[in-house]
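K.L.:
Structure, please.
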Amino acid sequence: MKKLSLTTPAMLQLYKYITISGLSYAWVLSAMYFFVQIAHFPKQVSFVTTYALAYIFEYIVNLKYLYQKNHSIKTLVKFILQIAFFIAIGSIIFKGYCAMEIHYLISTLLTAGTLLPIRFIIQKFVVFR
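P.N.:
Presented below is the predicted three-dimensional model:
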């Protein structure tokens, strides 16, 4: 039986993905706080805006650093479709958490945690394939 190694290329790629996502989520939480508390934007508008900007960062970093691919229209279109899907689903999940009166920053983290593994799988096997 083959042993699971934590240093296989797939595991290293997962670690990089988690690191990139962590940086992205730090931005998301900071921007959410700014938009809601300081700029007084509605929470839902802040969520969608913040995630859209985070996804632009993630496309560039994931393309070059994580998956080491060249930009192509096909990859960009797949990424945009993935973004649209996850912003829509994430927005619904976020709204649900907020409806349960969970603080908007905690709701943001819960939404991110819910979607992170699914996003990784779709990016790895569909978008950046």
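K.L.:
contacts and neighbour counts: CA atoms only from here.
P.N.:
OK.
K.L.:
How much space separates Tyr17 from Cys98?
P.N.:
27 Å (CA to CA, to the nearest Å).
K.L.:
Then Phe47?
P.N.:
11 Å.
K.L.:
of those two, who's got more company?
P.N.:
Phe47 (25 against 18; other CA atoms under 10 Å).
K.L.:
Surely that one touches Ser30?
P.N.:
No: using CA atoms under 8 Å, Phe47 makes no contact with Ser30, being 11.3 Å away.
K.L.:
For the comparison step, fold the sequence that follows:
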Amino acid sequence: MNLKTIIKNNIVKQGYKYIFVSVLSYLYVFVSLYLLVDVFGWDKQISFLLVYGVAYLMLYAIQLKFIFLGQHSKKKFIKYCVVIITFYLAANGIYYIGLQLNFNYLISTLLTICVLMPLRFIVYKYVVYKQ
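P.N.:
You can find the predicted model right below:
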């Protein structure tokens, strides 16, 4: 195998793992939002902020060890925090716009996921967890 093939295969494997972890994370997001908003009657925006915040915190360790097979370092964690704050703000902005367009809160969540998921993978791979 040449280097180009090895790199391509690694990106594909990481991509599949990223999608798997993301799907589990988003299941958590959807179920938690449903419970907080529809079952417990919490505010949609507050619920979204809380649920996404918890999800992002859990994802650091999972992505580091399972997807990108890296070791924890202060530098990686700081980069992750900066990136995650940026994506957290972007997610809340997209979600808010969806609500303002009268989308159902779950549809607004799906829109947010579809826009940000591929961008996060690229930033995580080439910025945060770069070896």
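K.L.:
Quantitatively, what TM-score do the chains reach?
P.N.:
Aligned and superposed, the two chains score 0.92 in TM-score terms (TM-score structural alignment, normalised by the length of structure 1); 125 aligned residues with a CA RMSD of 1.5 Å.
K.L.:
returning to what we had before: what touches both of Phe47 and Ser30 of structure 1?
P.N.:
Common neighbours of Phe47 of structure 1 and Ser30, counting by CA atoms under 8 Å, 6 or more residues apart in numbering, are absent.
K.L.:
How about the contacts made by Glu58 of structure 1?
P.N.:
Glu58 of structure 1 neighbours (CA under 8 Å, 6+ apart): Ile20, Ser21, Ser24.
K.L.:
residue ranges for the helices of structure 1, please.
P.N.:
9-33, 43-61, 73-99, 104-122 (DSSP state H).
K.L.:
Figure out which of those helices is closest to Phe128 of structure 1.
P.N.:
helix 73-99 (6.5 Å; CA to CA).
K.L.:
quick one, the closest one and helix 104-122 angle?
P.N.:
150 degrees (axes from the mean of the first three to the mean of the last three CA atoms, to 10 degrees).
K.L.:
chain center to helix 73-99 of structure 1, what's the gap?
P.N.:
The chain centre lies 9 Å from the centre of helix 73-99 of structure 1; the measure is CA atoms, centre = their mean, to the nearest Å.
K.L.:
after superposition, how close is that helix to structure 2?
P.N.:
Once fitted to structure 2, helix 73-99 of structure 1 is off its aligned match by 0.7 Å on average (mean CA distance after the TM-score superposition for structure 1).
K.L.:
Tell me the residue in structure 1 aligned with Val82 of structure 2.
P.N.:
Mapped onto structure 1 by TM-score structural alignment, Val82 of structure 2 lines up with Leu81.
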